[in-house]
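Trainee: fold the following and give me the result.
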Amino acid sequence: VTHSVDAPKAAVSTMEHHVLVVDADEKQALIETLASGTGRRVMFTRTKHRAKKLGKKLSQQGIPAVDLQGNLSQNARDRNLASFSQGDVRVLVATDVAARGVHVDDVELVVHIDPPAEHKSYLHRSGRTARAGAQGQVITIATREERRDVEKLMKQAGVTADFSEVSIGSPVVADLVGERAERVEYVAPAPQQAGGGRGSRRSGGRGAAADGRPAQRQGGRQGSARGGRGGEDARGESGRTQGARAEGGRSHGGRGAQTEPRGGSRGGRSEGGAQG
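Mentor: A predicted model of the protein is given here:
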């Protein structure tokens, strides 16, 4: 029995491919512009660190975004993917961990922020859009130095792409972005419960419990501490008074008996007696 498969080539007729060639110093501004549309879009980076950093930066710029990369726990991945699927955020910044096995309806745009190293990765990434007969756009951002490598990549993938040298205000960029969404103020995530509990203990927050018991225990501890210090002061004053009465003779001998071995204590007592 012979079983054969086709070589990995782009075969989706509803997917359009574009390569935007831009100066390196304008690349970040172009990324933010492409992320600012109203529809869902997946933006791929090469490293986990860059995915995390870019997701945070976009959110700070008023474009809600989450990241999906290998350093996240499974719970965090599920939570971020759910936020993207449900429309709470419009942008998913991901590494190749999201290139396969991730399906989200109505992803209108896939952006290769960093061109992938091989054509198979390009095809898997691009397959997040134009699913089930829907229309989709795939954009690869390339600097002028990367253009030749991207041309080779497209040829290996069997893709015919439109190459355009652009700036932020180019008409082709406006057409690909479409209607822009209103930017919203970035809201930092709330601290975790465990961290907040530790902070409240440091600041005495536990004393504000509804039944007042923690506050009583804290007050008792403070009172005991003050009482302890007071007792130490009283004992110190008493010791000074007794030392003054003894004029150093017996008190020296007594301390020698407490701190030295037996031989030393005998010597201390005899020395004390001689001094007396």
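
Trainee: okay, CA-based contacts and neighbour counts for the rest of this
Mentor: Fine.

Trainee: tell me the contacts of the residue most central in space within the chain?
Mentor: For the chain, the residue sitting closest to the mean C-alpha position, by C-alpha atoms, centre = their mean, is residue 52 at 6.9 Å. Contacts were defined as C-alpha atoms under 8 Å, 6 or more residues apart in numbering; by that measure residue 52 touches 67-69, 93.

Trainee: in TSV: these, plus distance to residue 198 and neighbour count.
Mentor: Formatted as TSV, those follow (distance: C-alpha to C-alpha, whole Å; neighbours: other C-alpha atoms under 10 Å):
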residue	distance to residue 198	neighbour count
67	28	27
68	29	25
69	29	21
93	32	27
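
Trainee: helix or strand for the residue nearest to the centre of the chain, which one?
Mentor: Element membership of residue 52, judged by DSSP states H and E, is helix 48-60.

Trainee: contacts for stretch 133-151?
Mentor: Stretch 133-151 is contacted from outside by 14-24, 27, 106-115, 126, 129-130, 176, using C-alpha under 8 Å, 6+ apart.

Trainee: and for comparison, fold this next one:
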Amino acid sequence: MTTPTFADLGVDASIARTLRRSGINTPRPIQADTVAAGLAGRDVCGRAPTGSGKTLAFALPLSQMQRGDGHPVGLVLAPTRELALQITEVLRPLTHHNDLRVRTLIGGTSITKDTSALGRGIDIVVGCPGRSLDLLQRGDLDLSHVSLAVLDEADRMADMGFIPDVTRLLDATACRAGQLLLFSATLDDTTGALERRYQRDPVRVDVDHTPVAKGTVTHTWHVVDRQLRRSTTEKVLDRHNSAIVFTRTKRGADRLARQLGKAGHSAAAIHGDRSQNQRQRALARFATGEVKVLVATDIAARGIHVDDVNVVIHYDLPATAEDYTHRSGRTGRAGADGTVVAVVPSDMEDDAGSLRRSLSISPTVDGSFSPPATESGSDQGRPKQGRPKQGGPKQSRSKQSRPKHRHRSKGARSKGPRKHQR
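Mentor: Below you'll find the predicted structure:
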């Protein structure tokens, strides 16, 4: 089957030239399957993994809209600030041919500047649900003229509790009579409810199993003593020029970034408690190579798109196989090879084993887990299960000590065992 060109899909010639100048000559599968439908005014419900090219799939129909009368005619909702910013970066060059005005509405930035920009006139809004709803409720954002709305990573917005805000925003648009392009890594009850509420006979697309350009990605799990996790991570970083290291907590990301910096690895942390300027600065420094290591919580698992990441390191194991997949998807993009490393504490055999069994890949395991403690070994830190309710060494010692306490004087009792028990 011949791969269609962008012209075949109905993309404007000037936009196609802009794509060629960026080195984009051939539509990827998600684009080939959805762009024509989007340009024809059809609703789209697509399952598309990270890195499949879906941003361009919905940016092309948006970029060929006609300017409004100052009120937005297009709306894109994304779960994270970073993703919203990167969608804007893809969209802006495509809108120059018809002078569409694009504004990003995200938390951590000046709401006064947002209000001023909306007052001057905006054609396409790219935003996170929180800031967009805030401006809508203040009366500064009028969505009643929006005829094309996009939900990017709808499943992620559901995970983050944004769906009530999303429905309020969509209810304020005209997308029921117009069109909604819905993209998600998974199609479940949440996306099904959105489809039934806002779409009419959508074009359904699933590119999850469509071959796309992929490099060879190796997965290795290093099982080490907990106190050796950082030194093991540093050894991995020594072999790579660009790395994203994932931690479970915000505090852990800050701490690890400081520790890696002291060890000679240029590192920056990114998580939800950082201001938007700090997050953008960290991403920019990482993208340009000024910083070699980005230490991040799961906010970066789907919210950023940076090419040429040599290695992804799971410093803390993720909670689910889906999180592991999205984290790991930051490397091996666009046909490049990649490396994924998990640094697994040897005392986490049960958690690591459950996660490994739920993955679609079989990582190479380097090292072994701690053997279970025996009856004769120390039980410090282990749950005290299976102890008999009566008898046993501890109770025997307690009973033997009681007669001795009774023969002490009153003064001795007040200074002796009772004080010790406190």
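
Trainee: before we move on, back to that, the residue nearest to the centre of structure 1 maps to what in structure 2?
Mentor: For residue 52 of structure 1, the aligned position in structure 2 is residue 254, judged by TM-score structural alignment.

Trainee: residue 327 of structure 2 versus its match, what's the distance?
Mentor: Separation of residue 254 of structure 2 from residue 327 of structure 2 (C-alpha to C-alpha, to the nearest Å): 18 Å.

Trainee: for residue 357 of structure 2, same thing?
Mentor: Distance of residue 357 of structure 2 to residue 327 of structure 2, computed by C-alpha to C-alpha: 17 Å.

Trainee: the more surrounded of the two?
Mentor: Per other C-alpha atoms under 10 Å, whichever of residue 357 of structure 2 and residue 327 has more neighbours is residue 327, with 26 against 11.

Trainee: does that one really touch residue 301, like I thought?
Mentor: Yes: counting by C-alpha atoms under 8 Å, residue 327 of structure 2 does reach residue 301; the two are 4.5 Å apart.

Trainee: tell me the SS of residue 305 of structure 2?
Mentor: Following DSSP: H, G, I helix; E, B strand; the rest coil, the label given to residue 305 of structure 2 is coil.

Trainee: what residue of structure 1 matches up with it?
Mentor: Under the alignment by TM-score structural alignment, residue 305 of structure 2 pairs with residue 103 in structure 1.

Trainee: its match and residue 127 touch, don't they?
Mentor: No: Residue 103 of structure 1 is beyond contact range of residue 127, at 9.3 Å (criterion: C-alpha under 8 Å).

Trainee: circling back: and the next element down the chain from the helix holding residue 52 of structure 1?
Mentor: strand 65-68.

Trainee: residue range for the helix or strand following that next one in structure 2?
Mentor: Following strand 65-68 of structure 1 in sequence order, the next helix or strand is helix 74-85 (DSSP H and E). Mapping helix 74-85 of structure 1 onto structure 2 (TM-score structural alignment) gives residues 276-287.

Trainee: what do you get for stretch 115-129 of structure 1?
Mentor: With TM-score structural alignment as the criterion, stretch 115-129 of structure 1 aligns to 317-331.

Trainee: pull out the buried positions in that stretch.
Mentor: 317-318, 321, 324-331 (16 or more other C-alpha atoms under 10 Å).

Trainee: one more: stretch 338-351 of structure 2?
Mentor: Across stretch 338-351 of structure 2, burial judged by 16+ other C-alpha under 10 Å covers 338-347, 349.

Trainee: restricted to strands, list those residues.
Mentor: 338-345 (DSSP state E).

Trainee: now the residues you listed as CSV including distance to residue 111 of structure 2?
Mentor: As requested, those are arranged in CSV below (distance: C-alpha to C-alpha, whole Å):
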residue, distance to residue 111 of structure 2
338, 39
339, 40
340, 39
341, 40
342, 40
343, 41
344, 43
345, 44
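
Trainee: would you mind measuring from residue 151 of structure 1 to residue 20 of structure 1?
Mentor: Computed with C-alpha to C-alpha, the distance linking residue 151 of structure 1 and residue 20 of structure 1 is 12 Å.

Trainee: looking at these two, which is more packed in?
Mentor: Legend: neighbour count by other C-alpha under 10 Å for residue 151 of structure 1 and residue 20, higher for residue 20 (23 against 15).

Trainee: now the residue nearest to residue 102 of structure 1 when sequence neighbours are not counted, what's its secondary structure?
Mentor: Sequence neighbours aside, residue 128 is the residue nearest to residue 102 of structure 1 in space, at 7.3 Å (criterion: C-alpha to C-alpha, 6 or more residues apart in numbering). Under the three-state scheme (three-state DSSP), residue 128 of structure 1 adopts coil.

Trainee: residue 128 of structure 1 against residue 101, yeah?
Mentor: No: the pair residue 128 of structure 1 / residue 101 is not scored as a contact, 9.1 Å apart, by C-alpha under 8 Å.

Trainee: who touches both of these two?
Mentor: Joint contacts of residue 128 of structure 1 and residue 101 (C-alpha under 8 Å, 6+ apart) do not exist.

Trainee: do you know how far residue 214 of structure 1 is from residue 201 of structure 1?
Mentor: Using C-alpha to C-alpha, residue 214 of structure 1 is found at 10 Å from residue 201 of structure 1.

Trainee: repeat for residue 226 of structure 1
Mentor: Residue 226 of structure 1 is 20 Å from residue 201 of structure 1, where distance means C-alpha to C-alpha.

Trainee: what of residue 213 of structure 1?
Mentor: Note on residue 213 of structure 1: its distance to residue 201 of structure 1, by C-alpha to C-alpha, is 14 Å.

Trainee: ok, residue 16 of structure 1 next?
Mentor: Taking C-alpha to C-alpha, one finds residue 16 of structure 1 at 57 Å from residue 201 of structure 1.

Trainee: repeat for residue 143 of structure 1
Mentor: Taking C-alpha to C-alpha, one finds residue 143 of structure 1 at 52 Å from residue 201 of structure 1.
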